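Need coordinates for the following:
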Amino acid sequence: MVTMERDTETVHEAYAFVCLHCGHGWEEEYEIRHITDLAGRHRAEYFTHGRRVPSPLTRADCPACDRGPIRILRPGRVNTTRTYLP
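Next up is the predicted model:
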């Protein structure tokens, strides 16, 4: 089934992440496309480096240790938070 889009709004957001297990921190910028289809349903699609990716708000694993939990911070906070982790 093909769903036609009625409206798309694109915003750019950055997030900082830190793993509370291993202390690994990273930041990522996302292009977020807020889409409303012809039936009025809303969805958001996340892109980084030109690839569609899952929402960073649902990411459960650290890319360094494949564990977690992950804390999401405002951009630019990774280095500040590292001083409090082992």
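
hey, let's count contacts and neighbours off CA atoms from now on
OK.

Look up how far Leu38 lies from the nearest residue to Glu27 once chain neighbours are set aside.
Nearest residue to Glu27 in three dimensions, chain neighbours excluded: Ala16, at 4.2 Å (Cα to Cα, 6 or more residues apart in numbering). Separation of Ala16 from Leu38 (Cα to Cα, to the nearest Å) stands at 34 Å.

this one as well, want them side by side:
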Amino acid sequence: MPDGFDTRETWPYECLRCLYVWEEDFVVRHLSDARGNKVDIWLSSGIPVQPPWSGACCPGCGAYRVTWFPSGYLTRHPELVAAPDPEPEPVFAPMPVPGRAPAVARTHLPGRLLVGLGVPLALFVAYELYANVVAVAHPHH
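A predicted model of the protein is given here:
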């Protein structure tokens, strides 16, 4: 049976692309087995995640060029944290339809992810089209 304890940590981040500053809260579950092997499991909202220093993504612009500060740094330097942007007023609010579930807000994928998936897909489709045109123009006998 693993033996362990939990600690709470707050990690402040800054995006090096858009300069957005934010904090994320984590629970670190420190476990050790009967042989003394130790492992840390990082949780965010109860879900296992990568450690905060690996692969953080900016919630403002989606960039992965992110740095972090020592724990408690933003508490000592509140001038670095920008005031949250006010929510825009809706121009048109659709009327709810009885018996239908409310629409779910879509999340925006980071631009680099779309490029990373879209470019290879476009190249593959272009190659297949080219191969089919050449096969029709020059059939093998």
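
about what we covered before: name the residue in Ala16 and Leu38 of structure 1 with the higher neighbour count.
Ala16 (19 against 12; other Cα atoms under 10 Å).

residues contacting that one?
Residues near Ala16 of structure 1 by Cα atoms under 8 Å, 6 or more residues apart in numbering: 25-28, 72-78.

a helix runs through Tyr64 of structure 2, doesn't it?
No: going by DSSP: H, G, I helix; E, B strand; the rest coil, the assignment for Tyr64 of structure 2 is coil, not a helix.

Let me know whether it touches Ser54 as I believe.
No: using Cα atoms under 8 Å, Tyr64 of structure 2 makes no contact with Ser54, being 9.8 Å away.

More neighbours: those two, which one.
Regarding Tyr64 of structure 2 and Ser54, a neighbour count based on other Cα under 10 Å identifies Tyr64 as having more, with 17 against 10.

Look up the closest residue to that one, ignoring the ones flanking it.
Nearest one to Tyr64 of structure 2, counting by Cα to Cα, 6+ apart, is Cys57 at 4.7 Å.

Look up how far Gly111 of structure 2 lies from that neighbour.
Separation of Cys57 of structure 2 from Gly111 of structure 2 (Cα to Cα): 12 Å.

Please apply the same query to Ala131 of structure 2.
Using Cα to Cα, one gets 30 Å for the distance from Ala131 of structure 2 to Gly111 of structure 2.

before we move on, back to that, who has more neighbours out of Cys57 and Gly111 of structure 2?
Cys57 (18 against 11).

Which helix or which strand is home to the more buried one?
Using DSSP states H and E, Cys57 of structure 2 is not contained in any helix or strand.

what does Glu14 of structure 2 give?
Using DSSP H and E, Glu14 of structure 2 sits within strand 3-15.

Check Cys65 of structure 1 too.
Cys65 of structure 1 belongs to no helix or strand when elements are defined using DSSP H and E.

Which residue of structure 2 sits opposite it in the alignment?
Using TM-score structural alignment, the equivalent of Cys65 of structure 1 in structure 2 is Cys61.
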